[in-house]
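> coords please:
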Amino acid sequence: MTRNHVNHFRLLALSGSLRAASFNTAALHALAQLAPDNVNVLISGLGDIPLFNPDLENSAPSSVIALKEKLRACDGLIIASPEYAHGMTGVLKNALDWLVSGDEFVDKPIMLINTSPRATHAQASLKEVLITMSGKLIENAQVTIPLLGSQLDCQGIVAHVDISQQLKTSLNELCEAITQLK
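Sure, this is the predicted structure:
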C-alpha cells in the first residue's frame, strides 16, 4: 500500500435489540457518525428476519437473502447486543442461525460493542457462537462502554468525549485488522 492510498471500508453493523430506544442501536448510530469518511457503517435491522427453519435454507426469505448479501459485500462486521437472562438476545441468535451454513461469515473480521460493563455472560456466549461460525473476532476491537442507566442517545454518545473516543479507537482497530488480513 502506498502512502497516499486510503483504504475504504464497508462495515455491516447489527444490533441485537429491537427496542426503539436501544443503547446498542444508539451506539451503532453514534459509531456511524464518528467514522471517518473512508469508513461506511451500514446499520441493518434484524426485526424482519423470520424464525430460523433449516427446511427453508434453500429457499430463504428475502430478508435473510438481503442480510447475507450485505454480509458478503462488507469488509467487516460490528455487533452490539444487550444481555437477556445471561445470554445474547433471541433476535441476534436467530439471525446468526440463518448465517451458519453460508460462506458469507467465514473469516469475517468482527468488532463487538458491549453497552453494559456488567453484561459479561452474553458477550462470552456471543464470542463462542461467532468463533464456532468461523468469524474472526478482533480482540483489540472489542469495547465495553457504560451506557446502561446513562440516558445517552446517539448524539449524547457522540458528544461524550471518553465514550466516543473508545468507539473510534475500536473502529480503527477493526479497520487496521481488515487491512492486515487483506
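
> switch to C-alpha atoms for all contacts and neighbour counts from now on
Will do.

> Leu77: neighbour count?
23 (other C-alpha atoms under 10 Å).

> That one: which element?
Per DSSP states H and E: Leu77 is located in strand 76-80.

> One more: Asp103?
Counting by DSSP H and E, Asp103 is found in no helix or strand.

> That one - how many residues pack around it?
That count, for Asp103 with other C-alpha under 10 Å as the rule, works out to 14.

> how close does it get to Gly135?
Asp103 sits 10 Å away from Gly135, going by C-alpha to C-alpha, to the nearest Å.

> can you pull the contacts of His86?
Counting by C-alpha atoms under 8 Å, 6 or more residues apart in numbering, His86 touches 119-122.

> one more, for comparison:
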Amino acid sequence: MRLLALSGSLRARSSNGAVLRSALAFWDGPAATADIGALPHFNPDLDGEDATPSTPVAALRTQVAAADALLVVSPEYAHGVPGALKNALDWLVSSGECVAKPVAVITASPFPTGGDHANAQLRETLRMMTGEVIEAACRELPAIGPKIDPTTERVTDETTLSELRAALSHLAAATRASAPTPTPAAAATAPHEPEGP
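The predicted structure follows:
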C-alpha cells in the first residue's frame, strides 16, 4: 500500500512537518511526500479539457493517482487552510485522482485547539472531491510545540505518538478494505505455491 502525504506548511522546520514525519513512521509500506511549493496559482483557464498541465501539476497528479491512500497534515492559518495546500487541492478537483481514495486529515497547532477550523474545512473539501475521508483517522493535535524534539524534529510526546499510531492504523485498515477484490480470472492466473507430497 502506497501512501502519499501532503503538508500544508512550506517551512523547512515546521511543527506540522515534524508531525508528518513522525506519522509516516507508523505506515507499513512505501510513503512519499508531495512537493506542493512549486505549483502555479490555480487558474481554471489553465485547467480546461484541452489544457496541458504544467510539470509540477502533472507530477502532483501522477503521485496522487499512484497512491493507495492520502495523508494531509496541516497547520491552521487565520482560522483556515494555508493557501499553498488549498491551491494544491484546487489542482486536483477536476482531474479526479482523489476519487474514492482513503484520506486522513491531521492538523496540529501551537494553541489549545488543534486547528479545528482547518481540519473541518479540509475534510469538507476532500469529501466534495469525493475522497473517502476516514473520520477515525483524522486528528486535531493541540499545543504541539513542546511535544516535538527540536533536534530530531520528531514528536516525542507519547500521547501524541499514540494518536498518530492509531490514525495511521485506521487509515491502513480502510485502505486494505477499499482495495479491489481480485477477479476469478486474475486469481486463476496468479502464481500458486506448489502442493506438498
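
> Now the TM-score, please.
The TM-score (TM-score structural alignment, normalised by the length of the first structure) is 0.87; 172 aligned residues with a C-alpha RMSD of 1.7 Å.

> What sits closest to His29 of the first structure if chain neighbours are left out?
Nearest in space to His29 of the first structure, with sequence neighbours left out and distances taken as C-alpha to C-alpha, 6 or more residues apart in numbering, is Cys154 at 6.1 Å.

> what about that neighbour, neighbour count?
Other residues within reach of Cys154 of the first structure, judged by other C-alpha under 10 Å, total 21.

> In contact with it: list those residues for me.
26-27, 29-30.

> Arg123 of the second structure belongs to a helix?
Yes. Counting by DSSP: H, G, I helix; E, B strand; the rest coil, Arg123 of the second structure falls inside a helix.

> Could you identify the residue of the first structure that aligns with it?
Matched across to the first structure, Arg123 of the second structure falls on Lys127, judged by TM-score structural alignment.

> picking that back up, tell me the residues of the second structure aligned with the strand holding Leu77 of the first structure.
Taking TM-score structural alignment as the measure, the second structure aligns residues 69-73 with strand 76-80 of the first structure.

> And that stretch against the first structure, how far off on average?
Compared with the first structure after fitting, stretch 69-73 of the second structure has a mean deviation of 0.4 Å; criterion: mean C-alpha distance after the TM-score superposition for the first structure.

> coming back round to it: ok, so of the contacts of His86 of the first structure, who is nearest Pro50 of the first structure?
Nearest to Pro50 of the first structure among the contacts of His86 of the first structure: Ala122, at 21.8 Å, using C-alpha to C-alpha.

> distance of that closest one from Pro61 of the first structure?
Computed as C-alpha to C-alpha, the Ala122 of the first structure to Pro61 of the first structure distance reads 27 Å.

> So between these two, which is more surrounded?
Ala122 (20 against 13).
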